[in-house]
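Novice: Here you go, sequence then predicted model.
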Amino acid sequence: MAAGRTFGFREAAMRTGGCQCGAVRYEVSAEPLALYICHCLECRKQSASAFGMSLEIPRSGLRLVAGAPKVWTREADSGRKVRCVFCPDCGSRLWHEGDDPEAGFLTVKAGSLDDPVDVSEAIHIWTARKMPGLAIPPGARSFPGEPE
């Protein structure tokens, strides 16, 4: 993703977020790398909606400030393991990370942020699996599956 895209946030702003019940809270100090709107079945099930939204950030940019989330691990279509971090009380999904702790990024579930993100520059992925009738905005970057 090109530098300077902030997805609706002021440059260098601290972002805060947390679960639905407020037991788990986090801060994001890093600038976003990308915003993905994922139309795969797993993201639809996880969000109980038409798609899931994930804000990619450097791993070092996330700080847990309250609570003790739990982790559930699943296999992605790529065969890689995905660690799904969620609140043990209300079940809200908060972020995803790979099973490699040395990986340089993770994805915050954008709906768990306190302030909304601007989806106008989102990258749509797994569009081959999108729900019938859902329109991808003209000119949006999109991929029928998972991009490289």
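Specialist: Sure thing, it's come through.
Novice: Please count neighbours and contacts with C-alpha atoms only from this point.
Specialist: OK.
Novice: If you drop the residues flanking it in sequence, what lies closest to Leu55?
Specialist: Leu35 (4.5 Å; Cα to Cα, 6 or more residues apart in numbering).
Novice: which SSE is that neighbour in?
Specialist: strand 34-38 (DSSP states H and E).
Novice: How about Arg44?
Specialist: helix 41-47.
Novice: just Ala103 next, same as before
Specialist: Using DSSP H and E, no helix or strand contains Ala103.
Novice: Now for the residue of the chain most remote from its centre: which residues touch it?
Specialist: Using Cα atoms, centre = their mean, the residue of the chain lying farthest from its centre is Gly133. It sits 23.2 Å away. With Cα atoms under 8 Å, 6 or more residues apart in numbering as the criterion, no residue contacts Gly133.
Novice: mind checking how far it is from Thr127?
Specialist: Applying Cα to Cα, to the nearest Å, the value for Gly133 to Thr127 is 12 Å.
Novice: again, but for Arg141
Specialist: 11 Å.
Novice: try it against this one:
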Amino acid sequence: MKITGGCHCGEITYEAELDPDKVGICHCTDCQSLSASAYHVIAMAAGETFQITKGSPRIYVKTADSGNRRRLAFCGNCSSSIYSSEDSETPPLYNIRAGTMHQKREIEPVFECWYASALPWVESTRNTRKFDGNPG
């Protein structure tokens, strides 16, 4: 599925191809903090299909408890979170923040990851696969 999107203020835009079967909800505590909400909805796109078409996001590198380093990209003007990826020049996968997609009404989460961290008042999405950590 071809998607386009961008930040709230329009300074950053992107395009990518994503597999609708790789759309999910992340309940990890990092996503809770970064989204200022209960979770992030993510849409995974293969690295070779993702392209920034306008602007240049700011990058924050987060080192997880596991030691893994993740790049978190956001707009330096409006602070919209755009994506996360592994910390490399050519990441194999981008976790695009679905709220920034123009086609967000055309996707539906099929999995929930880090479900063990889900806030107790958040109801599960119907018919999603649940993972206590990252999906397999």
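Specialist: Cool, got the structure. Just so it is clear, the structure is predicted and the values come from calculations on it, not from any experiment.
Novice: now what about the TM-score between them?
Specialist: The TM-score (TM-score structural alignment, normalised by the length of structure 2) is 0.88; 134 aligned residues with a Cα RMSD of 1.7 Å.
Novice: Give the equivalent position in structure 2 for the residue nearest to Leu55 of structure 1.
Specialist: Alignment note (TM-score structural alignment): Leu35 of structure 1 maps to Val23 of structure 2.
Novice: That match touches Ala43, doesn't it?
Specialist: Yes: counting by Cα atoms under 8 Å, Val23 of structure 2 does reach Ala43; the two are 4.4 Å apart.
Novice: Of those two, which one has the most company?
Specialist: Ala43 (26 against 23; other Cα atoms under 10 Å).
Novice: Can you find the partner of that one in structure 1?
Specialist: Checking TM-score structural alignment: Ala43 of structure 2 goes with Leu55.
Novice: Which strands and helices lie in contact with the strand holding Leu35 of structure 1?
Specialist: strand 52-58, strand 123-125 (3 or more Cα pairs under 8 Å, 6 or more residues apart in numbering; DSSP states H and E).
Novice: The last one corresponds to what range in structure 2?
Specialist: Under TM-score structural alignment, the counterpart of strand 123-125 of structure 1 in structure 2 spans residues 111-113.
Novice: Mean distance between that stretch and structure 1 after superposition?
Specialist: Superposing on structure 1 places stretch 111-113 of structure 2 at an average distance of 0.6 Å from its equivalents, by mean Cα distance after the TM-score superposition for structure 1.
Novice: Other residues contacting that stretch?
Specialist: Contacts for stretch 111-113 of structure 2 (Cα under 8 Å, 6+ apart): 22-28, 128-135.
Novice: before we move on, what about stretch 68-80 of structure 2?
Specialist: Contacts of stretch 68-80 of structure 2 (Cα under 8 Å, 6+ apart): 7-9, 11-12, 56-64, 81-87, 100.
Novice: Where does it end up in structure 1?
Specialist: With TM-score structural alignment as the criterion, stretch 68-80 of structure 2 aligns to 80-92.
Novice: what's the span of that stretch, first residue to last?
Specialist: Stretch 80-92 of structure 1: ends 22 Å apart by Cα to Cα.
Novice: Equivalent analysis for stretch 39-59 of structure 2, please.
Specialist: 20 Å.
Novice: likewise stretch 24-41 of structure 1?
Specialist: Termini of stretch 24-41 of structure 1 sit 26 Å apart (Cα to Cα).
Novice: Name the residues of stretch 69-85 of structure 1 that are buried.
Specialist: Within stretch 69-85 of structure 1, the residues scored as buried using 16 or more other Cα atoms under 10 Å are 69, 71, 82-85.
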